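Enquirer: Any chance you can model this:
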Amino acid sequence: MSRHDYFSQFLHAVWHGESGHPLVASLLAQPAFAVYRNTIFKGCVDALSANYPAVRRLVGEQWFQGAALAYARRHMPDDACLIAYGDGFPDFLDSVDAVRELPYLPGVARLDRYWSESHLAADDAPLDTAGLHAVLASGRDVQLAPQAATRWHWEPAYPGYSIWNANRDPGAGPLSGLEWHGEGALLTRPEGQVQWQPIGLGACRFLDACRAGMGVAAAAGLAQAAEPGLDVAVMLGELVQAGAFTSFH
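Expert: All right, here's what the predicted structure looks like:
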């Protein structure tokens, strides 16, 4: 068999524990191959455990290990470095029947994922805040480009940010008096450290519009439509201060 066919059959045997090819089947029958498979899956589970700490803390170690192993058996890593492994884990959780009792869990998983993406994103130049203030004061409409490390998420039905923050930050303390309504989250990486904060629906829609290439005026209109009474100037100032943008044009 060709080298390509061999490795294809070998990977199939690792992930599915079976092979129709005699050579690979003979390897699969050896006890050491089971140890090899278990080591690979353990590496995937450990990577998911590191990449989804808030989810793990919410569901407990045993449940998380089982869910992570089920995901790993269906999703082969596409990189030998597992630091970014598990991009589909939030959607996988959304399909697990047991998660119906924790409907906010996929949203919490997405924030864990966004933390990893923010951490691993390329470095962008900081925003020229003085220049931005000058052009906006002159009445000129500009397009704002979000930083490569900027991530945001709106959870319409659940207080996803509060739940995630309480389980991601050991110093956040226990949740008390939690109001069951939608929440937004913003993750940025000023000065090389991932930071996060709650934001409203208007800010999320503003960032959506900026990512789509819309100008500040149009983006502000969408933000106010989503959140009537929103002070766009204050919102924009908070986003700039958080380091959400890299440039304008």
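Enquirer: C-alpha only now, for contacts and for neighbours.
Expert: Fine.
Enquirer: Quick check: P198 is in a strand.
Expert: Yes: P198 sits within a strand when classified using DSSP: H, G, I helix; E, B strand; the rest coil.
Enquirer: Then S162 would be within a strand, right?
Expert: No: S162 is assigned helix when assessed by three-state DSSP, not a strand.
Enquirer: how about it, what does it touch?
Expert: Counting by C-alpha atoms under 8 Å, 6 or more residues apart in numbering, S162 makes contact with L175, E183.
Enquirer: Next one: it from F33, what distance?
Expert: Using C-alpha to C-alpha, to the nearest Å, S162 is found at 44 Å from F33.
Enquirer: With Q143 instead?
Expert: 56 Å.
Enquirer: Could you list every helix and strand that the strand or helix carrying L207 packs against?
Expert: Taking DSSP states H and E as the definition, one finds L207 inside helix 201-211. Here helix 201-211 touches strand 144-146, strand 151-155, strand 183-188, helix 216-226, going by 3 or more C-alpha pairs under 8 Å, 6 or more residues apart in numbering; DSSP states H and E.
Enquirer: one more to line up against the first:
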Amino acid sequence: MNAPESRYHDAFLQALLSGHSDDPEIGALLAQPAFAIYRNTVFKGCVDALLANYPAVHRLVGRAWMESAALEFARHHLPRQASLIAYGEGFAEFLGTLEAARALPYLPGIALLDRCWTESHLAADQPVLAGAALHTALAEGRDVTLVPHAACRWHHDGQHPVYTIWNANRNEEDATELAPQWCGEGALLTRPHGQVQWQALGPGGCRFLDACRDGCAIASAADQALTHEPGLDLALLLGQLVLAGAFTSFY
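Expert: Below you'll find the predicted structure:
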């Protein structure tokens, strides 16, 4: 994009966000009734996408609150792709800055799990690691490095029971009344058979996956997991992760 095109693009986006422009050419566009319709359509599409992509947050806060927050987010974060199926990256962090969300300190964590679901759902297809092959390698004494599956996502909140709250609010049909212990929780999301699945995962498990993602071998990943969760049964954890389809290969 050359300089004149870039300036026009920037001015157009500014007009879309603010509804006014000092650029005469863009100003002429603003004067047309069709531009207001286009502008409203763009923002409505963004808001609708956020409501769809963050269903647990939507259910917790209600439609009016969610629409207001979504519109504010959209005004500062226009979509970068024509498709809105993955729109909303950064929404969890945005919620953490909202004064209106101060009474719900767990809300950003719930939004992160909604985002994990979207990313897991849209991730590339990959084969799931065969547990027998890994068992053979470990029996031979190899300190292998596990590669997380493209659809594997995880998150741990050190302060809030985000998994319990998110799990209960992910589906409209679930009417479970909550009385969670107010402590940190985490979650693992995988897609082993083409459908996103989720389960609770502790701080040690999440740290283990962090280490695998960073290229650490199993011994190092295990040490880091135990640092975050002393007493963790590593064999049980590894079996849980493999069974869930958290890995695609090892080397």
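Enquirer: can the helices and strands packed on helix 201-211 of structure 1 go into JSON lines with extra columns for distance to V45 of structure 1 and mean neighbour count?
Expert: As requested, those are exported to JSON lines (distance: least, C-alpha to C-alpha, whole Å; neighbours: other C-alpha atoms under 10 Å):
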{"stretch": "strand 144-146", "distance to V45 of structure 1": "32", "mean neighbour count": "22"}
{"stretch": "strand 151-155", "distance to V45 of structure 1": "25", "mean neighbour count": "22"}
{"stretch": "strand 183-188", "distance to V45 of structure 1": "25", "mean neighbour count": "24"}
{"stretch": "helix 216-226", "distance to V45 of structure 1": "39", "mean neighbour count": "19"}
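Enquirer: I'd like these as JSON lines, with distance to V234 of structure 1 appended.
Expert: Supplementary listing: those in JSON lines, determined by distance: least, C-alpha to C-alpha, whole Å:
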{"stretch": "strand 144-146", "distance to V234 of structure 1": "16"}
{"stretch": "strand 151-155", "distance to V234 of structure 1": "18"}
{"stretch": "strand 183-188", "distance to V234 of structure 1": "16"}
{"stretch": "helix 216-226", "distance to V234 of structure 1": "12"}
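Enquirer: Looking at these, which is nearest to R37 of structure 1?
Expert: Minimum separation from R37 of structure 1 across those (C-alpha to C-alpha) falls at strand 151-155, 35.0 Å.
Enquirer: Report the mean deviation for the closest one after fitting onto structure 2.
Expert: Strand 151-155 of structure 1, aligned to structure 2 and superposed, deviates on average by 0.4 Å (mean C-alpha distance after the TM-score superposition for structure 1).
Enquirer: what do you get for stretch 112-120 of structure 1?
Expert: Looks like 0.5 Å for stretch 112-120 of structure 1 (mean C-alpha distance after the TM-score superposition for structure 1).
Enquirer: What range does the helix holding L207 of structure 1 cover in structure 2?
Expert: The alignment of helix 201-211 of structure 1 onto structure 2 (TM-score structural alignment) covers residues 203-213.
Enquirer: what does the matching stretch rub up against?
Expert: Counting by C-alpha under 8 Å, 6+ apart, residues outside stretch 203-213 of structure 2 touching it are 145-148, 154-156, 158, 185-186, 188, 217-218, 220-222, 224-229, 232, 237.
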